[in-house]
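>>> Generate coordinates for the sequence data below:
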Amino acid sequence: MVKTKANENIPWYFASGFPLFWGLLFFAVVIPFFYRLPTALTMEDANKNVFIAERAYKDLYTLSNIGNKLLGSMENEIEAVNFILKELKKIKEDLLEDYFDMEIDLSQASGAFSYYTRLNVYQGVQNIAVKLTPKTSTSESYLLVNSHFDSKPATPSAGDAGFMVVTMLEVLRVIATTKQTFDHPIVFLFNGAEEVGLLASHGFITQHKWAPYCKAVVNLDAAGSGGREVLFQSGPNHPWLVNYYKKYIKHPFATTVAEEIFQSGIIPSDTDFRQFTTYGKIPGLDLAQCINGFVYHTKYDTIDVIPRESLQNTGDNILSLVRGLSNATELYDTKAHQTGHAVYFDFLGIYFVNYSEAIGKFFNISAAGAAFILIYVSLWRMADVSHVSICHVARWFILVLVIQIISFVLGLALPLVVAHVFDNLGLSLTYYSTPLLVIGLYVCPSLIGLSLPITVYCSLQRNDKISNAYHVQLALHGHAVILALLAIGLTIFGLRSSYIFVIPLIFYILSLVLNLMTTLHDRGYAWTGLLKASQIIPFVYSSYIFYILIVVLTPMGGRSGSSSNWDLYIAAMAAAGTVLSFGFLMPLINSLRRPSFVVLSLLVITALSMYLASSTQIGFPYKQKTNGQRVSYLQVRNMFYEYDGTLSKDESGYLFNFQDRLREKVLLGSKVDLNGLVGIESNCDTHMMCGMPVPGVSRLNSKWLPRSEPIMPPSLTTLDMVNKIILNSTTVRFEFKLKGPSQMNLVIQPYEDVTLSNWSFTINSKPTPSTITYVIYFKYGIDNSPLNFFLELSKPNGDFNVPLFQLGVSAHYIKDDGDAQSVKFASSFPSYSILDQWPALYQRFIF
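Predicted structure coming up:
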């Protein structure tokens, strides 16, 4: 029988050094590798036929200096288009004409498509498409590379997506001037309407002459600025694309976890990738900038926050990837290569791992099975060495397994409890500008949950037949069983991200095998050396992947709306990362003489962090420029016209749609006068779509601040009923002409006994017969001609001389600051506020 005396334990003063070592490993390895970028190349390297960051940076400087490129504006429709065409002309002048043909096509598109609960209708949006074809190519399969040059309101959009536009220009420039041919023509699409509903990409893929030949797409976008671009969507069902990513990407940054989180719908963003896969039925790779999301869609998305090294990183990757895919034999028949999904991830940007979903299932189940077998062997070995029956050891193992399940649950739950309590106290987003608080608020409580139950157990248990060292091993076996069961369950459920549970499990199995093959397994705590060494790679990877998620998700808490407690997402990511990183490590504190010292230290750090977050300026979420508060509101004029044409209601005010959980709370003590701010629930109960100029506006998120002085729209928006034609005894047609700004919305609500049976918005598609409200977003680019449309309504009794339907028209004057009182109101906001506001006119008619 092997017994471990107390004095064989590691001295207690090493206790604080144990978690400190792993913390230092995180800051010394994970953080530097996460932010690592290659050296930016200059014009001196141009003769090497490689991506030149200096040249791309100069292009970005010019493009971003155009300013805000809103759909329909001169900056977007004229200046940005002219800049891109000018650069393309330069490239064509330098083209190796003996090797390539280059065709530039500027086109306009108009169309319509359903998007969630609304219909997007667009007119005159612009696309610049460039086709580069090798002289020797006979292929009719094209590779499509896409990004957009338009902007959200009030941002110069250097990162989103000017960064990707200039990357495409430089990639095209290098390929077109290098004597390196390829098999398939490449189409570079610079689209001018992504930010307003993915319009231009829909127009291209459904209408352009080259679209039918595009067989795969590389889509480039951004949800941040100035770091590495992440691959966050692939396929779907085309794992060969990930194989090409692995082969050709020089600086890999990708994970299936990001793909499955994005496709779950919790991310408040979308990309053109949706249009290409949905309407073009073509597979592809979706890549985006994701670092520093605090500047995303704000006035701070400038070239100043983008290092040249970031352009070099993305340029190296995209140039190599495009060259690889342009020679892909799979492009000849992509349908033949639809063979399921892929599992993929990078390790610190150094190495990329990918395999098919089928292999992943086999791998996960095999690892779990191996864990069960080896744990049984270990239990048998413990029984043999301790001279007790296997049943005796098994009974203690079951008890310890229950303890570990409690630890696992507490490790996940305690950070969520902290997030929930802070939210109830009105202290959400305390970590928003101080990310280190995540460690104290969420990581440390998770570590307490992981360590406290097993520490209490080890201090109280009095089993002299099985050594303390064996009890600690039983705890680790229990954690392995939990991971194995999760891996099996999530694999059966179809979650490809289940690989994150298998990685630490595999390395634990390896250390267990080595310990079982030697006498280390039975020599007190001698086995802990191999275990610690084996967990270095899993710790680094698990902390790396969840650090990525926290870095990407944290800024989204400032724009995810007030209805969701984003702190829960951050706490969940921190908890999951902690449990996976430290699950096989925290039980080892019981090899120390005073493991309670570690738990006490974690409690102190947690308490201190809570104090700093709740009672000091450290916990204030916002900082000017770097971590601003997004404030979104409209300067609204609501005008309600009755059936006889009389104006029954005319009101003005500011309609707030708060972007984060704190709503107006932090503004109440500022110079902003919010007296009279009320919810709009009562409006929603009595008026179509709440009687406001944003259809479907959330009743919980939005509040109304009345204003006594009428808001005067910058220009008139007119809706004229051109004609009313009775088609038959039960159907009547109304013909309208709408003239206004580049972004308008229509809301149609038939009365109870009336059905909207037809309209002019979609070809060969009628609205579903219903009494529900129909929402139409209308936007135009360079073509600002009036919208002519008709509505056909059916009524069983044929009485068309009574009210049949309500029609609401919202007009958004986005690039206008508003009248003097609106400008004064906007100037009263704190310096850390990032305003997103403009005048809007809502007119409600009854026909």
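>>> okay, CA-based contacts and neighbour counts for the rest of this
Fine.
>>> For Cys214, which non-adjacent residue is closest in space?
Spatial nearest neighbour of Cys214, chain neighbours left out: Tyr142 (4.5 Å); criterion: C-alpha to C-alpha, 6 or more residues apart in numbering.
>>> and if you look at His420?
Spatial nearest neighbour of His420, excluding adjacent residues (C-alpha to C-alpha, 6+ apart): Leu568 at 7.0 Å.
>>> Give the burial count for the one you found, as a bare number.
Applying other C-alpha atoms under 10 Å, we find 18 residues neighbouring Leu568.
>>> ditto for Tyr376
15.
>>> now swap in the one 4 residues further on and tell me
Trp380 sits with 18 neighbouring residues when counted by other C-alpha under 10 Å.
>>> ok, now Leu24?
When counting by other C-alpha under 10 Å, one arrives at 11 neighbours for Leu24.
>>> Please report the distance of the residue nearest to Cys214 from Pro185.
Distance, Tyr142 to Pro185, by C-alpha to C-alpha, to the nearest Å: 5 Å.
>>> Overlap in contacts, those two.
A shared contact of Tyr142 and Pro185, defined by C-alpha atoms under 8 Å, 6 or more residues apart in numbering, is any residue touching both; here these are Ser326.
>>> For the comparison step, fold the sequence that follows:
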Amino acid sequence: MSVPRSAFSAARAMKHVLAIAKRPHPVGSAEHDQMRDYLIAQLRNLGLDPQIQNATGVCTRSADAGRVQNILARMPGRQSGGPAVLLVAHYDSVEAAPGAADDGAGIAAILETVRALRAGAPLLHDIIVLFTDGEEPGLLGAAAFVREHPWAKDVAMALNFEARGTTGRSLMFETGPGNLDAVRVLRTVPGVTAGSVFTTIYRTMPNDTDLSELALLGIPALNFAFGDGADRYHTSRDDIAHLNTGSLQHHGQQALALARAFANGPLPRQRTGDAVFFDLPLIGFVVYSEKWAMLLALVAAALAVVVIIRSRRESTRFGRDVVLGAAATIGAVVLSGAAAYLAGLVIALLHTIVPWGGAPAWSPVYWAAVAILSL
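Modelled structure (predicted):
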């Protein structure tokens, strides 16, 4: 089936992945230089004028530093030279992995997105493409861009594309500050998978992507990654054979839709607070201001009080029932936690004596088994 020129096609994007993921391409390797040259050639084929930012990147999150070669290109809009939308992925890999997913899929998604944008009507604002170098050693390329490149001051919205596995839906798992406005735009994209609980948890974790450095710009941002098949992450099995083209398609559909929406919308974006958001079957993507969260919690608490008062009036053994109910609830939580912990120990023990391979912590099958057992 033919895909329109202005639409995203995973089949077209996979041609880039095939070129990118032939072998590992860590910083400083000959394969890394080949990757740089390939990306510059592809950007030129798309009618852009790419440039290389040679700089020393100094990570603000660790003591890492090093020389990097970021690849940049700017696709002018009708109001060229002003605020722009930044599309980001890193083009280096770890030494062990060909990097089909991490981050060949992100690079390919952006290249195909730019091709589709060029095939459509001109956008209002510029699109800046940033293929960062040195992400794996310590976010070095992103740090260098933020600190030294003149285009950094023009960035009004950033979209970063990553991978923590080789398959699964592309989850929007991190945002910039004041995410209500950006998430409202995200709601207009079909098939979105996101949740404010994920972004809240991620903020407390030590994990980093290039967005950790881009956050210093203080701009709205959305970060995407697919993470199933995480046992292949940073291994030789992060290869073309294990990359799910459906994951690449989901990556790219969101990249294209959001690039169009933000580049044709007002830039800079309006300042807002944070949002509560989640996606539900049949209902779709739900978004509301965090300000409503306290009110909804108070309503729920009031309803609980009403139920308790009515139950007390109707039951002659209300006090005993409350104590028994609380004890049963606490006991169930403790027992389920203990059961899940013991199941984890058994699974870990089995992995030491059975040649299954892989780490049990990464297997969704085991997660499901432990969760079911804990019930």
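>>> Work out for me the element the residue nearest the centre of the second structure sits within.
Averaging the C-alpha coordinates of the second structure gives a centre point, and the residue nearest to it by C-alpha atoms, centre = their mean is Phe224 (2.1 Å). Following DSSP states H and E, the helix or strand that holds Phe224 of the second structure is strand 221-226.
>>> distance from that strand to the first structure after superposition?
Compared with the first structure after fitting, strand 221-226 of the second structure has a mean deviation of 0.9 Å; criterion: mean C-alpha distance after the TM-score superposition for the first structure.
>>> counting contacts, what elements does the following helix or strand past that strand pack onto?
On the C-terminal side of strand 221-226 of the second structure, the closest following helix or strand by DSSP H and E is helix 245-263. For helix 245-263 of the second structure, the packing partners by 3 or more C-alpha pairs under 8 Å, 6 or more residues apart in numbering; DSSP states H and E come out as helix 10-20, strand 84-90, helix 106-119, strand 126-132, strand 155-163, helix 180-186, strand 221-226.
>>> After helix 245-263 of the second structure, which helix or strand is next? Please name it.
Once helix 245-263 of the second structure ends, the next helix or strand along the chain (criterion: DSSP H and E) is strand 275-280.
>>> what range in the first structure does that next one sit on?
When the first structure is aligned by TM-score structural alignment, the counterpart of strand 275-280 of the second structure is residues 342-347.
>>> Any chance you could list what contacts that stretch?
237-239, 242, 252-256, 352-357, 360, 496-497, 541.
>>> Go ahead and confirm the residue nearest to Cys214 of the first structure touches Leu189.
No: here Tyr142 of the first structure lies out of contact with Leu189, judged by C-alpha atoms under 8 Å, at a distance of 12.0 Å.
>>> okay, those two: which has more neighbours?
For the pair Tyr142 of the first structure and Leu189, the greater number of neighbours falls to Tyr142 (26 against 23), based on other C-alpha under 10 Å.
>>> what about that one, distance to His184 of the first structure?
Taking C-alpha to C-alpha as the criterion, Tyr142 of the first structure is separated from His184 of the first structure by 6 Å.
>>> joint contacts of those two?
Residues touching both Tyr142 of the first structure and His184 by C-alpha under 8 Å, 6+ apart: Ser326.
>>> Longest helix in the first structure, please.
For the first structure, the helix that runs over the most residues, judged by DSSP state H, is helix 390-424.
>>> which SS class is the aligned partner of Val27 of the second structure in the first structure?
Mapped onto the first structure by TM-score structural alignment, Val27 of the second structure lines up with Leu71. Of the three states, Leu71 of the first structure takes coil according to DSSP: H, G, I helix; E, B strand; the rest coil.
>>> Next, count neighbours for Leu71 of the first structure.
Here the count is done by other C-alpha under 10 Å, and Leu71 of the first structure has 28 residues near it.
>>> got it, and Leu436 of the first structure?
11.
>>> for Val409 of the first structure, same thing?
Considering only other C-alpha under 10 Å, Val409 of the first structure is surrounded by 15 other residues.
>>> try the one 5 residues further on
For Leu414 of the first structure, the tally of surrounding residues (other C-alpha under 10 Å) stands at 24.
>>> That one and Gln207 of the first structure, how far apart?
53 Å.
>>> cool, and Leu603 of the first structure?
Using C-alpha to C-alpha, one gets 62 Å for the distance from Leu603 of the first structure to Gln207 of the first structure.
>>> now do Phe845 of the first structure
Computed as C-alpha to C-alpha, the Phe845 of the first structure to Gln207 of the first structure distance reads 35 Å.
>>> ok, these two, which is more surrounded?
Under the neighbour definition other C-alpha under 10 Å, Phe845 of the first structure and Gln207 were set side by side, and Phe845 has more, 20 against 15.
>>> That one is in what secondary structure piece?
In this structure, Phe845 of the first structure is located in strand 833-846 according to DSSP H and E.
>>> cool, Thr56 of the second structure as well?
Here Thr56 of the second structure is assigned to strand 51-58, by DSSP H and E.
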